[in-house]
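Trainee: sequence first, predicted coordinates after that:
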Amino acid sequence: MTGNTAHTALWPAPIASGPVDATVTVPGSKSVTNRALVLAALASEPGWLRRPLRSRDTVLMAEALRAMGVQIDETVNPYGGEAWRVIPAGLHGPATVDVGNAGTVMRFLPPVAALADGPIRFDGDPRSYERPLHGVIDALRVLGARIDDEGRGALPLTVHGGGALDGGRVSIDASSSSQFVSALLLSGPRFNQGAEVRHVGPSLPSLPHIKMTVEMLRASGAKVDTPEYGGEPNVWRVDPSALLGSDLTVEPDLSNAQPFLAAALITGGRVTIPDWPERTTQPGDALRELFTRMGGSCELTEKGLTFTGTGRIHGIDADLSDVGELTPGIAAVAALADSESVLRGVGHLRLHETDRLAALTKEINELGGDVTETEDGLRIRPRPLRSGVFHTYDDHRLATAGAVLGLAVDGIEVENVATTAKTLPDFPEMWSAMLSPLSPARA
């Protein structure tokens, strides 16, 4: 398990004094924002991105595209929120891209860089060197790109763009990250032969994210064949074509709604998330079913999603392979439940911002819990928890998991809660506002 120990500031996680009753407006989806930025940068005409998420990961993506020549103008409408105007341009180097520790930036942009004219160097946080990138690197070489990574199969690396890429057929093992598939599909329309991506290996995790990529490609005018629409299993094809400029309003990030919905479940309160979509490819939509199984109820109306807890939390046996990013929050809730939980299908989380399975096991157990790692997940046996420091390893979802535990356990201090800025700016303020008697109540 790797973590940057430089960030040692401790945040006293507030304990809930009673049932919460709040409306929480969640910022836009990181996954949608960063995919939309890539597609807009590759389009044949300018486009708009409205209500985008402004966070570390999305700012890194925007700055990286700017470094390659894309113009992104930011405007603020006091009535409609922030909007970004993306004006495509000839992609070019030399340029240096800072990926931070953002999986979408480190994986989605090397294919874009292969289309640039000139060298693009990619570097990032120390943890980014350890995250798998070989699937993208190897695939791009097969498709005609020239990449210098000194044989690491990881960052840092330089893509020597030639202004175009042949493209064509490629087979990859994307079992460590579905982002390998999305990365090739997003740029595929700009390849001379398009792209046919075949997954060979163990089961793919996070399939909803690939579906999100496909739907967004189609909305931009691309023709995509997928297994769900009569295509071969584990094969995605995107034809070469011009991409249209779009005018997209970004959905709220449903995965980032998780800690607030968990607060309703744990405290027996009510939380409303405005603008929850009726239909979405976001994995966070699974929270409606998962948290209902754990003891709450939800109602989707024109006002949004209202989740109500009973104050009782039940254990769960769940395959989270499609929604692995929800695992830290579910594990935190499960540690407070009235029965054992088994979370399966998430072995790939060992390769995320940190080894999330090892981190959750260590941190919950050091508070008095009983968590054991399995081959592909966690077994959680609830025990009375005590105060202590909850380390986050520079992982935003570990930080919000610590806050969730702090609702019910007095004296938990979350290390480096500022890491939540990766995808959820102002989380500590949002958390305090939800717990305040002055929180915006449901209408």
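Mentor: Okay, I see it.
Trainee: could you use CA atoms for every contact and neighbour count after this?
Mentor: Will do.
Trainee: chain center to stretch 59-71, what's the gap?
Mentor: Distance of stretch 59-71 from its chain centroid, counting by Cα atoms, centre = their mean, to the nearest Å, is 19 Å.
Trainee: mind listing what's buried in it?
Mentor: For stretch 59-71, burial by neighbour count (16 or more other Cα atoms under 10 Å) applies to L60, M61, A62, E63, A64, L65, R66, A67, M68, G69, V70, Q71.
Trainee: got another one to weigh against that:
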Amino acid sequence: MTDTSSHADLHTDLWPAPYARGAVDATVTVPGSKSVTNRGLVLAALAAEPGWLRRPLRSRDTLLMAEALRTLGVKIEEGVGPDGTGEAWRIIPAGLRGPATVDVGNAGTVMRFLPPVAALADGPVRFDGDARSHERPLHGVIDALRVLGARIDDDGRGALPMTVHGGGALDGGAVEIDASSSSQFVSALLLSAPRFNQGVEVRHVGAKLPSLPHIRMTVDMLRQVGAQVDEPETGGEPNVWRVSPSALLGRDLTVEPDLSNAQPFLAAALVTGGRVTVPDWPARTTQPGDALREIFTEMGGTCELTEAGLTFTGTGRIHGIDVDLGEVGELTPGIAAVAALADSPSTLRGVAHLRLHETDRLAALTKEINELGGDVTETEDGLLIRPRPMHGGVFHTYHDHRMATAGAIIGLAVEGVEIENVATTAKTLPDFPRMWTEMLGV
């Protein structure tokens, strides 16, 4: 758990969060989804033939994933698509090999999705990353891989650093895991499962599974590349996922805009009583960020989805909300920021697992909003937010991109907010400060 009482080890650069002098009216093109990009990279690397990934997100997390796959022997060429238009990556699979060292940074998808891939490599693969990565749970993946036949040295920590001793193949089979701390444990095993000799049967045992939309995304993308998946959503056994062994197809995949990264811009329309359009918002998607349409509408806005994208309009009033965010926990920081500016209290539930994310997000949000004059109380599984007039001050981010964007949302309505280390947004949303100021016409 992160110590939120001291900021001495954090970047001290301060970014004055722009204060909105009027209603925003802007079109904001949001870069591609990190979740789709990194899943697409893994599946393409495991395929039996080359594939394309169009409009990939170029951010710290996705570049870490691409570089990690390159260290294992996969060829990833950056350029334009096969039709000569738009940025695209061509992924050419190869025999996975070690010895190799993977830098995971603080990317949950890299530290969790790649150990099963490394188990298929020929040779040892060492995993390490930022200091915070050593605190994030990996036991679900490590213990499961051992049951499935992998050899892993982690000195009993259930966390990084560790070495996966790849044997060129993995038996696979049935395994029980407790994924209540991260749905990525399930996705990690499913993504590589078609390459396991027996495929995999993953059975979740434990408390309620968080972030189910991300598992649905994994299943959907597996099926797109030819995998056979039996899962609860299509009549399978509850909390059980089965993937059959098979070759994966090389595909031409276009990455959707990252709907969770659209959150601060939609919030700006809500907070300022303005209007923001996000082009290319998909009509059907497994991304958790799609829940923003319903959540922010309940908090006081209106939205319209057309072929041009999603247009969200604020009414000038922000209402409190009582909502279970268990499936869409990554949206919590932005919703908390908006709720702190509402006209009535809010209760955010179902997100105890956020204590294990890039930082302890519940403790961090409570401390930072309260230091600006807010009134936030941690509950067992979330936050109770009572709106109060707030004042300027430093909003610390704890190397967490969603803390930075939450602070920027508050800064729209509270003068004098300064975001510490806004550059941490590069983890998933490169160039956020420029996009934010352009939206505001600053």
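Mentor: Structure's in. What do you need? No experiment lies behind these values; they were computed from the predicted model shown.
Trainee: just give the TM-score of the two.
Mentor: The TM-score (TM-score structural alignment, normalised by the length of structure 2) is 0.98; 437 aligned residues with a Cα RMSD of 1.0 Å.
Trainee: rewinding a little: between the buried residues of stretch 59-71 of structure 1, which is nearest S128 of structure 1?
Mentor: L60 (13.5 Å; Cα to Cα).
Trainee: what do we get in structure 2 for the closest one?
Mentor: The alignment partner of L60 of structure 1 in structure 2, by TM-score structural alignment, is L64.
Trainee: who touches the aligned partner of P382 of structure 1 in structure 2 in this structure?
Mentor: Here P382 of structure 1 is matched to P387 in structure 2, going by TM-score structural alignment. Going by Cα atoms under 8 Å, 6 or more residues apart in numbering, P387 of structure 2 touches A339, A340, L341, A342, D343, S344, P345, G374, D375.
Trainee: now the aligned partner of Q224 of structure 2 in structure 1: how far from W236 of structure 1?
Mentor: Taking TM-score structural alignment, Q224 of structure 2 has A219 as its aligned residue in structure 1. Separation of A219 of structure 1 from W236 of structure 1 (Cα to Cα, to the nearest Å): 16 Å.
Trainee: these two: who's more crowded?
Mentor: Shown here are A219 of structure 1 and W236; by other Cα atoms under 10 Å, W236 has more neighbours (24 against 15).
Trainee: wait, doesn't that one sit right on K223?
Mentor: No: between W236 of structure 1 and K223 there is no contact under Cα atoms under 8 Å: 10.6 Å.
Trainee: just give the nearest non-adjacent residue to the match of Q224 of structure 2, would you?
Mentor: Spatial nearest neighbour of A219 of structure 1, excluding adjacent residues (Cα to Cα, 6 or more residues apart in numbering): S246 at 8.0 Å.
Trainee: ok, how many other residues are close to the corresponding residue of structure 2 for the one you found?
Mentor: Counting by TM-score structural alignment, S246 of structure 1 lines up with R251 in structure 2. Residues contacting R251 of structure 2 under the criterion other Cα under 10 Å number 19.
Trainee: how about the contacts made by R251 of structure 2?
Mentor: Here R251 of structure 2 is in contact with A44, P50, G51, W52, L53, V225 (criterion: Cα under 8 Å, 6+ apart).
Trainee: and what of D290 of structure 2?
Mentor: Neighbour list for D290 of structure 2: L259, S260 [criterion: Cα under 8 Å, 6+ apart].
Trainee: what kind of secondary structure is the equivalent of it over in structure 1 in?
Mentor: By TM-score structural alignment, D290 of structure 2 lines up with D285 in structure 1. Following DSSP: H, G, I helix; E, B strand; the rest coil, we place D285 of structure 1 in the helix state.
Trainee: translate L170 of structure 2 into the numbering of structure 1.
Mentor: Counting by TM-score structural alignment, L170 of structure 2 lines up with L165 in structure 1.
Trainee: how close does the match of D290 of structure 2 sit to P205 of structure 1?
Mentor: According to Cα to Cα, D285 of structure 1 and P205 of structure 1 sit 16 Å apart.
Trainee: check P428 of structure 1 too.
Mentor: 30 Å.
Trainee: so those two - more neighbours on which side?
Mentor: Taking P428 of structure 1 and P205 together and counting by other Cα under 10 Å, P205 has the greater number of neighbours (24 against 19).
Trainee: the more buried one and H348 touch, don't they?
Mentor: Yes: using Cα under 8 Å, P205 of structure 1 is in contact with H348, at 7.5 Å.
Trainee: where exactly do the strands run in the stretch 301-442 of structure 2?
Mentor: 301-306, 309-314, 322-324, 346-349, 375-378, 383-386, 393-395, 417-420 (DSSP state E, counting those that start in this stretch).
Trainee: in CSV: those, plus distance to R402 of structure 2 and mean neighbour count.
Mentor: Formatted as CSV, these follow (distance: least, Cα to Cα, whole Å; neighbours: other Cα atoms under 10 Å):
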stretch, distance to R402 of structure 2, mean neighbour count
strand 301-306, 22, 18
strand 309-314, 20, 23
strand 322-324, 19, 14
strand 346-349, 16, 21
strand 375-378, 17, 20
strand 383-386, 16, 22
strand 393-395, 12, 22
strand 417-420, 12, 24
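Trainee: quick one: the closest residue to the match of L170 of structure 2 other than its chain neighbours from S321 of structure 1, how far?
Mentor: Excluding the flanking residues, the one nearest L165 of structure 1 by Cα to Cα, 6+ apart is F191, at 5.2 Å. From F191 of structure 1 over to S321 of structure 1 the distance is 31 Å, taken as Cα to Cα.
Trainee: same question, L115 of structure 1
Mentor: Separation of L115 of structure 1 from S321 of structure 1 (Cα to Cα): 33 Å.
Trainee: equivalent analysis for M61 of structure 1, please.
Mentor: Relative to S321 of structure 1, M61 of structure 1 is positioned 26 Å away (Cα to Cα).
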